[in-house]
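Asks: please work out how this folds:
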Amino acid sequence: MNFSFLTPVSDAVLVHNELLSTHAIGRKIKIHSVQNGIPDLNGVKLAIFGVLENRNDANYIGEEINFNEIRQSFYGLFPASWNTTIVDLGDIHKGETVEDTYFAVKETITNLVKTGIIPIILGGSQDLTYPNYRAYDNLIPMVNIVNVDSQFNLGDSTKPIKNNSFVGKIILDQPYNLFNYATIGYQTYFNSQEEIDLMENLYFESYRLGAVSNDITLVEPALRDANIVSVDLSSVKGSEVSVKQKYSPNGLDGKEICAIARYAGISNKVSSFGVYEYRPSKDDELTSMLVAQMLWYFVEGVNCRVNDDDFLEDDNYQKYITLVESEELVFYKSNKTGRWWIEIPFLSNVNNKLKRHTLLPCMHQDYLDACNNELPERWYKALKKNSV
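Replies: Next up, the predicted model:
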């Protein structure tokens, strides 16, 4: 595999690492260093790397970024009883152009995902989600993205890509591989009515901050169905982060963002996870520790994955069939985990994007709603997207 784009973790972080307890994460993971080069990736399940690129930030004024504080915070935490091997591959530096950086990110993620390694990306600006998405061009036919963000980032796709408009590029650039896009934690006053309407018209999913804070379990099915999870740190409320990172008095709190990270980890489909819009500053212990804890919960989730979506054996599930408005809805409940799915029917008369019966993650509440003659919203949107 070609990892020539990656530079080693800084000596300052490695020296700090030597002072940690021998039981700390930093003493148990493999680290790309100047002395030892890139570690052997045999048996590795998770690979962390940073991308020092923020030139497509709409407010870019030349700031440099680094992830030393995040690494020191993460290395200093203690692992749970994990059985996965983690590697820190170091950083991708800015290329001569942003497109050069995108190419390096795309190639690195493609190489990792192809070999069954889950990349954990630490970002600069969130437009890096675009090369993350493009990394899947030759890997899977359709991609689902979850964006944890206060804004939809649809933007004007006719203009150059920025961190507040990258989703428009993802939707409109060929090849068209996007099936579903879901935003978790959006705040209405940060989004124009045109963008809100567009999300509806494209049958994409959006979870308002109030609804998420009221019941965090609402977002689990969307994360269970995602291939890529992209987290914008500006979705976190200002009181949870350091001065330079503050964006809004309202937002997700530390427990909620860590719960979302754990849901992403538990998902059997999530194969890349990124945290973006990090802005280091001298008083940055708070933000770096929050990101470190998010990474911890994601790794914890990956270690708790259960293959519960195998419905070939009758013993693995219970099947429920209900009628809603003359539609026959078929639900499956895993006997291993108690998680629910709903079947999206094959539409023979249209250009079906998924080409087969597809099981869509859902909640027990969706089944209860169907029993009360209500069509589940996730099912309806998936069916509509499938027939566009």
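
Asks: going by C-alpha atoms from here, please, whenever you check contacts or count neighbours.
Replies: Noted.

Asks: check contacts around Y332.
Replies: Neighbouring residues of Y332 by C-alpha atoms under 8 Å, 6 or more residues apart in numbering: 317-320, 340-343.

Asks: could you list which of those residues belong to strands?
Replies: Assigned to strands by DSSP state E, the following of the contacts of Y332 qualify: 317-320, 340-343.

Asks: pull out the buried residues from those.
Replies: The neighbour count (16 or more other C-alpha atoms under 10 Å) marks 317, 340-343 as buried among the ones in strands among the contacts of Y332.

Asks: could you dump the residues you listed into JSON lines with distance to E256 added?
Replies: Listed next are these as JSON lines, based on distance: C-alpha to C-alpha, whole Å:
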{"residue": "Y317", "distance to E256": "30"}
{"residue": "W340", "distance to E256": "22"}
{"residue": "W341", "distance to E256": "24"}
{"residue": "I342", "distance to E256": "26"}
{"residue": "E343", "distance to E256": "29"}
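
Asks: another for comparison:
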Amino acid sequence: MTNDDIRLGDIIVEDDSGDIVLIGFPYDEGVRRNNGRVGAKFGPNSFRQLLKRTGTVVNAEYDDLDIRKYLKISDGGNINENLSLEEAHQQLEERINQLIKQGKIPFVVGGGNDQSYPNASALLNNSKSIYVINIDAHLDVRPLKENNKAHSGSPFRQLIEDQRFKSNTSNRFIEFASQGSQCSIEHVNYLRSKSPLTNIIWYQSIRNDPLTPFRSIIKSGEEDKCDIFVSFDIDSIISSSCPGVSAPATVGLSAEQACDIAFYSGQSFQVKLMDLSEYNPSIEEYRTGKLVTLIFYHFILGRAKAIRDSIK
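Replies: Okay, the predicted model is just below:
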């Protein structure tokens, strides 16, 4: 660290004391079970290495916004890497549940997208009603595998079938930036059958301006006084900007749009939880990893700005 160029990595402490707490989920067994390309288990540690030099702590572009004045950021470490996937999901839910109870905002970096159900389950434990936004080219509502095994394609079917979720008519699950070429009609019809709890916002309808409809969803959640979980599968980002994922997208959100979405997520005080899934440094590390850390930075920047604006 130099005093004239303090970066985000310079101010992160290694414990659970932060207002925003980073948690790593170093597992890609769920990707393997879904016949995807493995390697996402290396995502959290690669993310941390690239995070060290990401993002200025004082951002002149936002009227000299100094993150340190408004937020403490900490790294709560990884979920134990030597567990079965089912045990890892249980430990993850317990960790996220504990952090939410303490008023922290967990930010979880995977790892496969199967992490999103235990994350959502922890939020259900602590909320009267929730909005879950899955930013993803895919729907991830596939049935469980044989012997009721979860996988990277199943987390949101697990959520929708969770009695705590489906019994509360105020809950909402929104698929955002889904691509019709990637989504089975059987899975689409499954979601249609669950309306009004579920909704699909197709990529083609928002590709020129995803932020306006995303803001509208966040605003609805705020008006309904729901706690919001933003789940960001980075395979929704175009592969020219984000190639290091289990299933790269030929078309998709731009890097700028992804950062804007993260910034606006941070700005909403109703957003209590965010995760990033499918960063696979075995396929491509530096370009994708720098984008993933920039998404994290923009979430933090958005929350710091919201706090500053609230006390002016």
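
Asks: could I get the TM-score for this pair?
Replies: For this chain pair, the superposition-based TM-score is 0.82 by TM-score structural alignment, normalised by the length of structure 2; 284 aligned residues with a C-alpha RMSD of 2.7 Å.

Asks: turn the contacts of Y332 of structure 1 into TSV, including distance to T115 of structure 1.
Replies: Formatted as TSV, the contacts of Y332 of structure 1 follow (distance: C-alpha to C-alpha, whole Å):
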residue	distance to T115 of structure 1
Y317	30
Q318	33
K319	34
Y320	37
W340	29
W341	28
I342	30
E343	30
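
Asks: next, the contact list for the aligned partner of S74 of structure 2 in structure 1, please.
Replies: Under the alignment (TM-score structural alignment), S74 of structure 2 maps onto V87 of structure 1. By C-alpha under 8 Å, 6+ apart, V87 of structure 1 lies in contact with 29-32, 39, 41, 44, 46-48.

Asks: in structure 2, which of these remain in contact?
Replies: Mapped onto structure 2 and checked by both residues aligned by TM-score structural alignment, their matches' C-alpha atoms under 8 Å, these keep the contacts 29-30, 32, 39, 41, 44, 46-48.

Asks: G26 of structure 1 and G76 touch, don't they?
Replies: Yes. With contact defined as C-alpha atoms under 8 Å, G26 of structure 1 reaches G76; the gap is 6.3 Å.

Asks: these two: who's more crowded?
Replies: Under the criterion of other C-alpha atoms under 10 Å, the comparison of G26 of structure 1 against G76 puts G26 first, with 28 against 22.

Asks: find the nearest non-adjacent residue to the more buried one, please.
Replies: Spatial nearest neighbour of G26 of structure 1, chain neighbours left out: Y75 (3.8 Å); criterion: C-alpha to C-alpha, 6 or more residues apart in numbering.

Asks: what does that neighbour align to in structure 2?
Replies: Taking TM-score structural alignment, the alignment pairs Y75 of structure 1 with K52 from structure 2.

Asks: show me where the stretch 101-250 of structure 2 has helices.
Replies: 116-126, 155-161, 163-166, 185-193, 203-206, 211-223 (DSSP state H, counting those that start in this stretch).

Asks: and the first one, what does it pack onto?
Replies: Same thing as helix 116-126 of structure 2. If contacts are counted by 3 or more C-alpha pairs under 8 Å, 6 or more residues apart in numbering; DSSP states H and E, helix 116-126 of structure 2 sits against helix 85-101, strand 130-135, helix 155-161, strand 227-233.
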